[in-house]
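Colleague: got a sequence here, can you model it:
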Amino acid sequence: MMQQLYDFLEQQPFLVSILRLLFWVLFIIVGIRLLRKIARNRIDNVSFRYKTQKGIEVFGYVLIAILFLVFFTAGNIKDYSLVIGLFTAGITFTLQELILSIAGSFYIFAVRVYTPGDRIEINGIKGDVIDIDSIYTTIMEMGEWVSSDNYSGRIVKISNAFVFKGPIKNYSMDFPFVWDELNILVTYESDVELAKKIVLDSSMELLSDYVEGSKAKWGEMVERYYIENATLEPTIAIKLTDNWIEVNVRYITDYKLRRGTRHKLFDSIQKEALRTDGKVILASATLQLLKIPEVDVRIKHNG
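Modeller: Here you go, the predicted model:
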């Protein structure tokens, strides 16, 4: 039986080459997993451990690519060019999404579209990137049923192929600040100039560190990209409505602290408004129910 198998393999050099290639590919994959496990157990520093694991993974895939390159350029398979062409075309069509995902991973690392730790929005999903491998980008999701910039608790895996299919919104690359707005509603009986002063002073006091920290980063943005200079200090705009006066403040803050900044800013403005002894009154939608006047109906009977 063994002799027959040996004779058969001797007559099929191409099959032997395929089996040898698959063996080495399997050997490299097992080696990658083993080395990643060793790095995970032996390295304490989180950042260095992550980079080491990624380096091992990339090195392994490079070795596999070299194996395939050597295999398809070897002289002993030149008679199988048609078979190889059809086989390659079939594999490419069947695994096009997988191939595009692997290409996307190289594109992400080469161009630095985003890196672990960045806050991005891709394919309608927003969150922090916690891992990037050869096929998927793993995101800690934000939003959905949770308000503002809070984690929902779900881990989302997105194919790296999406970097070629749509826009990627990065909240932290190059300029780790975002502009936000807060509307303060005051009644028409309020001192509007005092209300504007309270809103602006509270914003300047609370956000001065963000403004100073963002100036250097914005300067780098202006030098690197075709973009106009922007006002980084808080600005005020007034809007009159049917019910109240809307004082809008636009300000810059850290992209990870947007929710906390809004809370602190509104709390500060509210406390200052209460100290004005009624000169500035925060407005709200109210509904007043009026009592219907009583009607005295008397029926007069004839006879």
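Colleague: rest of the way, CA atoms for contacts and neighbours
Modeller: Will do.
Colleague: from residue 46, how far off is the most centrally placed residue in the chain?
Modeller: Of all residues in the chain, the one closest to the mean position by C-alpha atoms, centre = their mean is residue 120, 1.6 Å from it. Using C-alpha to C-alpha, to the nearest Å, we find residue 120 at a distance of 21 Å from residue 46.
Colleague: give the buried residues for stretch 110-121.
Modeller: Neighbour-count burial for stretch 110-121, with 16 or more other C-alpha atoms under 10 Å as criterion, is recorded at 113, 114, 115, 118, 119, 120, 121.
Colleague: using CSV, lay out these together with secondary structure.
Modeller: Formatted as CSV, the buried residues of stretch 110-121 follow (DSSP: H, G, I helix; E, B strand; the rest coil):
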residue, secondary structure
113, coil
114, coil
115, coil
118, coil
119, strand
120, strand
121, strand
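Colleague: one more, please, to line up against the first structure:
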Amino acid sequence: MDEFIALNPVLVRRLIGTLIVIIATIVLSAIARRIALATFDEQERQYMASKWLSRGLWLIAIVLTIALWSPNASQLITVLTIIGAGLAVALRDVLLSFVGWIHLQLHPPYRRGDRIEVNNVRGDVVDVGLTQTTMLEVGEWVEAHQSTGRLVHVPNGWLYTHGVKNYTEGFEYLWFEQSVVVTFESDWEEAREIILEIADATVPNCEEPARRQLRQMTSEYLVQMNVLTPYVYVSLADHGVKLTLRHLTAARGRRSVRHDLISEILRRFQEHEEIHIAYPTYRISSSDSVPPAQNQRISHE
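Modeller: Have a look, this model is predicted:
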């Protein structure tokens, strides 16, 4: 060991210096986190301050380490150029994700707390890192966009390769549709009125807060949405009259609203003998004069 130190004193000094920089950065990051916790009361501000201080310290540590191993200015420029060229080729996706992070800081299409969908991955954003966004997943095997309990990490570079759908940016409500089919013999007009009554009584009143948010959105986007009240559309299905209720609901409350609606619709329809929920049926007819291979005909009723 003594011979190695004697033969390579510069290398040893650089190794020791690098180790000191790393240890100092770890200690200072821990101190910075404690300062952030003591300075800010809000959890989000504590989180942001801790993140930015830690990232800044590690960036300084990287620069100091490079300078330590290349004390000559011309050598430092050469090393940085070679490193930059290598990173551009070998770490294209990582660099794209880092550029995506810069984009998210300057003109964010989503923030922490937003519900987004990108490349068929859907969830609530819980963290935006230098190279990836972390989401609490919703959907998949769970119906009605409720949480699965899994954390999903997606690269920030997806901003440029896939479209981002934001369920809550600027406007925290979504149009939701629920369809019910009644038989052709049913009093569909009465059924339509019943569904509207149930919607007015069951669906949370979103009209006023939605209008306020729309007025705020018009300062940034060309948005036109005049009718915000529930409405029932009538159309024909193969097996009956289709009644489709369209209404506003909070982006995170669709399943409970649908449960309340369907439960009340079923109860109210049971009180009216002239209203019957339709379902697909089939008629099978046969004739003795036709060979067995050709004696069956199936048709929708």
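Colleague: tell me the spacing between residue 161 of structure 2 and residue 58 of structure 2.
Modeller: Separation of residue 161 of structure 2 from residue 58 of structure 2 (C-alpha to C-alpha): 29 Å.
Colleague: more crowded one of these two?
Modeller: Between residue 161 of structure 2 and residue 58, counting by other C-alpha atoms under 10 Å, residue 58 is the more crowded of the two (18 against 10).
Colleague: what about the more buried one, which helix or strand?
Modeller: helix 43-69 (DSSP states H and E).
Colleague: tell me the first helix or strand C-terminal of that helix.
Modeller: helix 73-90.
Colleague: and the helix or strand following that next one, how far from structure 1 on average?
Modeller: Per DSSP H and E, helix 73-90 of structure 2 leads on to helix 92-106 as the next helix or strand towards the C-terminus. Comparing helix 92-106 of structure 2 with its match in structure 1 after superposition yields a mean distance of 2.5 Å (mean C-alpha distance after the TM-score superposition for structure 1).
Colleague: go through helix 92-106 of structure 2 and flag the buried ones.
Modeller: 93, 94, 95, 96, 97, 98, 99, 100, 101, 104.
Colleague: again with stretch 219-226 of structure 1
Modeller: Buried, per 16+ other C-alpha under 10 Å, within stretch 219-226 of structure 1: residue 221.
Colleague: who touches that stretch?
Modeller: 174, 175, 227, 228, 229 (C-alpha atoms under 8 Å, 6 or more residues apart in numbering).
Colleague: and for stretch 269-286 of structure 1?
Modeller: Residues outside stretch 269-286 of structure 1 that contact it (C-alpha under 8 Å, 6+ apart): 184-187, 189-192, 194-195, 198-199, 202, 243-244.
Colleague: residue boundaries of the strands in the stretch 201-303 of structure 1?
Modeller: 235-240, 245-254 (DSSP state E, counting those that start in this stretch).
Colleague: of the contacts of stretch 219-226 of structure 1 - the most surrounded one?
Modeller: Of the contacts of stretch 219-226 of structure 1, with other C-alpha under 10 Å as the count, residue 175 tops at 17 neighbours.
Colleague: and it, which of the three is it?
Modeller: Going by three-state DSSP: residue 175 of structure 1 is coil.
Colleague: alignment lookup: it to structure 2.
Modeller: Aligned counterpart of residue 175 of structure 1 in structure 2: residue 171 (TM-score structural alignment).
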